[in-house]
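Q: no FASTA, just this:
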């Protein structure tokens, strides 16, 4: 996704700006590995 943006550095700066200090930004690449991404997300998300 970043390689399709006109200014990837600006996008990263903006994401850092709008993400809470203790927040998490999850980025995925549409590479056809949806099952692997779902397993990672299930482990990464807090429970409760």
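A: That came in fine, so what should we check first? The shown structure was predicted, so the numbers you read here are calculated from the model rather than taken from an experiment.

Q: only C-alpha atoms for contact and neighbour calcs from this point on.
A: Will do.

Q: host element of residue 35?
A: helix 34-44 (DSSP states H and E).

Q: now that helix: buried residues?
A: Across helix 34-44, burial judged by 16 or more other Cα atoms under 10 Å covers residue 37.

Q: how close does residue 15 get to residue 43?
A: As judged by Cα to Cα, to the nearest Å, residue 15 and residue 43 stand 23 Å apart.

Q: can you check residue 36 too?
A: Taken as Cα to Cα, the span from residue 36 to residue 43 is 11 Å.

Q: and what of residue 17?
A: Residue 17 is 26 Å from residue 43, by Cα to Cα.

Q: then this one, side by side with the first:
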């Protein structure tokens, strides 16, 4: 799957970290939440704009 249409890197946004397109949510944040044990449903409940 090509993630280039979902993930962007913009120098002035979140320090140039990869983010979800049109959002200020870093990919590393989402991965960190998953690694910490949050379920997909918990993440979507906290950030419904990810759907």
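A: Yep, it's here. These figures come from a predicted structure and were not determined experimentally.

Q: what's the TM-score once they're superposed?
A: The TM-score (TM-score structural alignment, normalised by the length of the first structure) is 0.29; 30 aligned residues with a Cα RMSD of 3.5 Å.

Q: hey, which helix is longest across the second structure?
A: Scanning the second structure for the longest helix, with DSSP state H as the assignment, gives helix 27-35.

Q: run through the neighbouring helices and strands of it.
A: Helices and strands touching helix 27-35 of the second structure, by 3 or more Cα pairs under 8 Å, 6 or more residues apart in numbering; DSSP states H and E, are helix 40-46.

Q: what about 10 Å?
A: Contacting helix 27-35 of the second structure under the criterion 3 or more Cα pairs under 10 Å, 6 or more residues apart in numbering; DSSP states H and E are the following elements: strand 19-20, helix 40-46.

Q: give me whichever of these is most buried.
A: Among these, ranked by average contacts under mean count of other Cα atoms under 10 Å, first place goes to strand 19-20 (a mean of 20).

Q: packing partners for it?
A: Secondary elements touching strand 19-20 of the second structure (3+ Cα pairs under 10 Å, 6+ apart): strand 7-8, helix 27-35.

Q: swap the cut-off to 6 Å and go again
A: In this structure, strand 19-20 of the second structure makes packing contacts with strand 7-8, judged by 3 or more Cα pairs under 6 Å, 6 or more residues apart in numbering; DSSP states H and E.

Q: against which helices or strands is whichever helix or strand residue 16 of the first structure is part of packed?
A: Secondary structure assignment for residue 16 of the first structure, by DSSP H and E: helix 8-18. The helices and strands touching helix 8-18 of the first structure, judged by 3+ Cα pairs under 6 Å, 6+ apart, number zero.
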